[in-house]
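Novice: how does the following fold in three dimensions:
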Amino acid sequence: MLKLFRFLRPYKWSVALIMALVLLQSLSGLYLPTLMSDIVDKGVIQGDTGYILRVGGYMLLVTLGGAAVSVLASFYSSRVSSSFGRDVRGKLFGHVEQFSLQEFDKVGTASLITRTTNDVTQVQGVLMMILRLMTMAPMMCIGGLIMALSKDAKLTLVLAVALPVLALTIWAIASRGIPLFRQIQKKLDKLNLVLRENLTGIRVIRSFNRLEHEKKRFREANGDLMDTSIRVNQIMALLMPMMMLIMNFVQIAIIWFGGLRISDGDMQVGDLMAFLQYAMQIMFSLLMLSMMFVMVPRASASAVRINEVLEIDPVIQDDSRSENRLANRSGGLVEFDNVTFSYPGAEQPAVENISFRAQPGEVTAIIGGTGSGKSTLLNLIPRFYDVASGSIRIDGIDVREYTQEQLRAKIGLVPQKAVLFTGTIEDNIRYGKDDATEEEVRHAADVAQASEFISKMPDGFASVLAQGGTNVSGGQKQRLSIARALVRRPDIYLFDDSFSALDYKTDARLRAALLQETTDASVIIVAQRVSTIMDADRIIVLDEGKIAGIGNHRELMASCDVYREIVMSQLSEEEIA
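Specialist: Have a look, this model is predicted:
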């Protein structure tokens, strides 16, 4: 957890102010028993009412001063801990944004969400307690011991016996609870994973009548978390009764031996009362520390998980030397040169020995069976993954020599699964180009064949899309995704099976409009439907990650068995002819 405290550097003066305020609060608390002792010994016993009122008024001022600095300390500790939480969340989010898909696959989306939210909240809450309680507790403990010694040194032998017993009790209980706190965070990850899958896959779950199965999965994950939480709470619940038991025995011992010293004339009644209060302050300071033992283990487990993410170095990083050298290059020639790529942990390459060129002004199509590596090829162009061997060049420059920002500025990607964001339709199209004019947005929608359904919506382009675009159909989502890529006017268009939800008529109109719009750009289309790519300038046929054939439709029909099988399975003899 100490590693995360580097984020406190901007607030070092605020932390110093909190320490000073806590010190003043502790001093006021330590001074009050001495004043009370004076009231008893010099005021009550001697019957001096004026002295009682005078010192009592002074006690009231000290109490008010202590309350004031306590409020200020609470305010600043809350402010610093909240700012710390904000900074850590921002750092986590910014770092995760640099991850390649490989890192996302490794950590898991559900775990990243938990670490950015719940784990940061755990550390933030403990930080606030550290700034207040963990600072005050040592001050009160040490100060209480000094003041107790000043009242009666021999009576402090009671504390010399009690404090080690108390410390051992705290250690024995906390050492059993710490491993369970680590388990809780992992089981919370599992619960979030199950919940996320249920919420995102609710249509599939209902369509297959798997509600009871999913309820069982959730009950098991939820019950597992509950069982572990109960176990750790049962262990930590022993702490308070044990502490109170020891504290009560300490009070009895102090009163017993203190009474004997008073009867011998070695101690006054006021001093005994003050000593008893100092003893309780010392014990309560240890009680505060024990409360920290309840929170710190869980926060430590959370801090470890946060640091794990922050310490992951993205596999894909920019070559800073290329920023100026390639800043003004333009064009759209894409070349694959003997490219091989394997997913982490896979036994076989996803694609192997792939070589082809996609020229500006031409349409290059990729087709093949499920799992043949079509989408993988597209993901390699914007460097979502890096090739294992070979190279991918854009305008003669290896993609690894571009910065990621430069590279992706040249690309307009329409993913296989259309992703829309909460906001208006106009906002979603403008996501491809922040400074797009209203005319550019509408032109992109026209080309994508989206204007017709947008005009029928109540607010047109200002219509609000629900989370994930659930208030539009699959085909409408695809057309809005295509419009988002078109408004960017990139050098390279990547369409990853982006026409699958369109009817044949809309598909044909859209492809015709795209031909007019993309005359100077390279267009690479991944498709399952032969009708979508029959007119492409170049068709690449993939089979089990390897190229089975390259050519236009007629050439492949004559030379490629794999392509011919795909065509025969989709088109009638009349359509083929």
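
Novice: for the rest of this, base every contact and every neighbour count on C-alpha atoms.
Specialist: Fine.

Novice: the stretch 201-350 of the chain: helices as residue ranges?
Specialist: Secondary structure of the stretch 201-350 of the chain, counting by DSSP state H, counting those that start in this stretch: helices at 202-207, 211-237, 239-263, 269-310, 322-325.

Novice: by contact count, what packs against the third one?
Specialist: To tie it back to what came earlier, the one meant is helix 239-263. Contacts defined by 3 or more C-alpha pairs under 8 Å, 6 or more residues apart in numbering; DSSP states H and E place helix 239-263 against helix 157-200, helix 269-310.

Novice: can you confirm residue 18 is in a helix?
Specialist: Yes - checked against DSSP: H, G, I helix; E, B strand; the rest coil, residue 18 lies within a helix.

Novice: could you find the closest non-adjacent residue to it?
Specialist: Counting by C-alpha to C-alpha, 6 or more residues apart in numbering, residue 18 lies nearest to residue 73, which is 5.3 Å off, once chain neighbours are set aside.

Novice: what sits against the one you found?
Specialist: Counting by C-alpha atoms under 8 Å, 6 or more residues apart in numbering, residue 73 makes contact with 18, 21-22, 132.

Novice: can you put these in a markdown table and add secondary structure, neighbour count and distance to residue 372?
Specialist: Output for the contacts of residue 73, formatted as a markdown table (DSSP: H, G, I helix; E, B strand; the rest coil; neighbours: other C-alpha atoms under 10 Å; distance: C-alpha to C-alpha, whole Å):
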| residue | secondary structure | neighbour count | distance to residue 372 |
| --- | --- | --- | --- |
| 18 | helix | 24 | 62 |
| 21 | helix | 23 | 67 |
| 22 | helix | 25 | 66 |
| 132 | helix | 22 | 60 |
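
Novice: and stretch 234-242, end to end?
Specialist: End-to-end distance of stretch 234-242: 13 Å, with C-alpha to C-alpha, to the nearest Å as the criterion.

Novice: buried stuff in it?
Specialist: 235-236, 239 (16 or more other C-alpha atoms under 10 Å).

Novice: try stretch 313-333
Specialist: 314, 316, 323, 331-333.

Novice: rebuild those as TSV, extending it with distance to residue 418.
Specialist: As requested, the buried residues of stretch 313-333 are exported to TSV (distance: C-alpha to C-alpha, whole Å):
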residue	distance to residue 418
314	26
316	25
323	31
331	27
332	24
333	26
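
Novice: second chain to compare with the first, below:
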Amino acid sequence: MQQDDAFSKDFDAKLARRVLRYLKPYQAITVLVLVAALLLAVLQPLFGLLQRHAIDCYLVQTPGVRCEALNNTPEALFNALLLLAAAYLGLKLFEFGLRYGFTYALSWIGQHVLYDIRSDLFSKLQRLHLGYYDKNPVGRLITRVTSDVDAINMFITNGLAALVTSTFLILAYMIIMISLDWRLALISFTVLPVLFWVTAFFRRHLRDAYRNTRIRQAIVNTQLNENITGMLTVQLFNREGRNQVKFDLANRAFLRSLIDSVKWFSLFMPTVQLLAQVAVGAVLYYAGNQILVGAGVTLGTLVAFIGWVTQLFQPIQDLADVLNNLQAAMASSERIFGVLDTEEEIKDPERPHKLEGFRGQVDLEGVWFAYDTSVTATTPDSDERWTLRGIDLHIRPGESVALVGATGAGKTSIISLVSRFYDVQRGAVKVDGHDVRAYAQHDLRKHIGVVLQDVFLFAGTIESNLRLGDESIPLERIVQACKYVGVHDFIMSLPDGYKSEVRERGATLSTGQKQLLAFARALIQNPDILLVLDEATASVDTETELQIQEALTKVMAGRTSIIIAHRLSTIEHCDRIVVMRKGRVVEQGSHLELLARGGYYSKLYQLQYAGQGASLASD
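Specialist: Alright, predicted model coming up:
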């Protein structure tokens, strides 16, 4: 269970105000909704009054009841009843139109609030630094944007509507009942204390059941996401059976929590209805005795009270449901605002430095860096959590530099710092003489092209993946770049050429094809600094490797290039090779200079080409 999956409070006024703040753009419609709710509440008791009037004045003609003067002829009574029925039907039609408008307007508000919250969440997730995603599973974040937002929408469209209408209805019924016959009203209200106790009892159990359900749902979502995204590994290592058992355990726990909530809700509904019938029985007994002895209670009053008592318990029951919806909304809003309130550790400065005449010079000056956010500039140098330790590295404009070293030496961290996916704890990373923190992230990154080993392709066409949503890029430029890196012929061999559909993550393409597309994509963006991460030529055949190497050489021409490599043969042509070990630079120079020096790089090179296989991590 994750900490933020639990509820901290039943109700939080601050969270409620933040949720209701989303109604501000829709104030006018909200006011109309409140007016409609008030009118609906006033209308409901009127139907009982019309029924009472029809019985006491026209059907039974109870003595002592004030009625309009009529000839006691069948025709006159029939016409009066017809007029009353028409008024009754007219009110029902008015109620129908009013309720339709109320329901539609409230749902319209709820859907727009849902849209606004989801938009804010997605925008926030776009701005959060990569370190946030290192700590938060994708399944939990998807739950925030889907299920949690839906819970708030349910509260606004159902819970808030019931809260307003039920409150107005209860007041309307109580006022009309007390004003008509205070004795019958008090008898009707005798079961209310029991109802409130029952409601509190069931609400507590429903709240606990719902909390458990939300937690179990998040676990199921997380496991489902992991299993789908890692399907290749699942099938490769025959994990289907074990993953099925693991998912079944989580799914069964989710099922049990749902059944538990259904159990309490199933008990709650008939209990409230039973109490309502107890109240009806008490009214029927007392009013019946009063009618028999002629003590002032009329048959019409009895019929009206029976209807009002039954109807009174419905909004009270709805209020209990509102409390459950409110608690669910509080839980969801707590998690949603937890995301929205997450500090954006990578922020643009208030007055960013303008990138003009970009040259592509990169300098790392005394850089100390750790992925653990608890590590600060005052953390001792001996702390093992440091990933980079006092790195000084200066790369000239247009120079190609390769980073080599064991896994965990800090190579990829340098790439991430240059792109400003993370910030250093000590020292500075500079581009063109200015700290990267002085630039706007968008301005900095549009000058940087990245080619990953695991190329990510979005669902869509090849063309859309190459232009990355930038419609200002002409197709001619895309075709030229693809020809330059040698992937144009492959694209044209597809049925629809550049319009060919690419499945999610490029599932229908080979590793080499995706790598070439990545080089073309980087070239289309025309970056001044090229970053190639973690051996872009890994896991491909020799012919494709040569093609990728040729494409890499072309793309690097005239650009500042930083390449991470494990196979040393791929970086022999680089201007400089920087050798890293345990977060420090231990050697740097050209390929031949480092071999002649006979140091760490020479040892790595000999291990690779002596047929023993390079095991960098073992050193």
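
Novice: which residues of the stretch 351-500 of structure 2 fall in strands?
Specialist: Remark: strands assigned in the stretch 351-500 of structure 2 by DSSP state E, counting those that start in this stretch are 362-369, 388-395, 400-405, 426-431, 434-435, 448-451, 460-461.

Novice: winner for burial among these?
Specialist: Mean neighbour count (mean count of other C-alpha atoms under 10 Å) peaks for strand 400-405 among the strands of the stretch 351-500 of structure 2, with a mean of 26.

Novice: which of the helices and strands packed on helix 239-263 of structure 1 sits most buried?
Specialist: helix 269-310 (a mean of 21).

Novice: corresponding residue for the residue nearest to residue 18 of structure 1 in structure 2?
Specialist: Matched to structure 2 by TM-score structural alignment, residue 73 of structure 1 sits across from residue 102.

Novice: could you do residue 276 of structure 1 as well?
Specialist: Superposed on structure 2 with TM-score structural alignment, residue 276 of structure 1 falls opposite residue 306.

Novice: quick one, what contacts that match?
Specialist: 280, 283-284.

Novice: out of these, flag the one nearest to residue 216 of structure 2.
Specialist: Nearest to residue 216 of structure 2 out of these is residue 280 (C-alpha to C-alpha; 41.3 Å).

Novice: the closest one -> structure 1?
Specialist: Structural alignment (TM-score structural alignment) places residue 280 of structure 2 against residue 251 in structure 1.

Novice: which one is that match nearest to, not counting chain neighbours?
Specialist: residue 276 (7.0 Å).

Novice: ok, residue 379 of structure 1 next?
Specialist: Distance criterion C-alpha to C-alpha, 6+ apart; nearest residue to residue 379 of structure 1, sequence neighbours excluded, is residue 385 at 6.5 Å.

Novice: quick one, what contacts that neighbour?
Specialist: By C-alpha under 8 Å, 6+ apart, the neighbours of residue 385 of structure 1 are 100-102, 316, 379.

Novice: again with residue 381 of structure 1
Specialist: Residue 381 of structure 1 sits next to 392, 399 when contact means C-alpha under 8 Å, 6+ apart.

Novice: ok, residue 158 of structure 1 next?
Specialist: 250, 253-254.

Novice: drop anything exposed from the residues you listed.
Specialist: Among the contacts of residue 158 of structure 1, the ones that count as buried by 16+ other C-alpha under 10 Å are 250, 253-254.

Novice: from those, which is closest to residue 549 of structure 1?
Specialist: residue 250 (87.9 Å).

Novice: touching, that closest one and residue 162? I think so.
Specialist: Yes - using C-alpha atoms under 8 Å, residue 250 of structure 1 is in contact with residue 162, at 6.8 Å.

Novice: what sits against the residue nearest the centre of structure 1?
Specialist: By C-alpha atoms, centre = their mean, structure 1 has its centre lying nearest to residue 116, at 2.6 Å. Shown in contact with residue 116 of structure 1 (C-alpha under 8 Å, 6+ apart): 89, 92-93, 306.

Novice: mind redoing it with 10 Å?
Specialist: 85, 88-93, 96, 302, 305-306, 309 (C-alpha atoms under 10 Å, 6 or more residues apart in numbering).

Novice: excluding residues flanking it in the chain, which one is nearest residue 80 of structure 1?
Specialist: Closest residue to residue 80 of structure 1 apart from its sequence neighbours, by C-alpha to C-alpha, 6+ apart: residue 11 at 6.8 Å.

Novice: give the equivalent position in structure 2 for the one you found.
Specialist: That one, residue 11 of structure 1, aligns with residue 26 by TM-score structural alignment.

Novice: how about stretch 135-148 of structure 2, aligned to which bit of structure 1?
Specialist: The aligned range for stretch 135-148 of structure 2 is 106-119, by TM-score structural alignment.

Novice: which position in structure 2 pairs with residue 25 of structure 1?
Specialist: The alignment partner of residue 25 of structure 1 in structure 2, by TM-score structural alignment, is residue 40.

Novice: so that match sits right up against residue 167, yeah?
Specialist: No - if you go by C-alpha atoms under 10 Å, residue 40 of structure 2 and residue 167 don't touch, sitting 11.5 Å apart.
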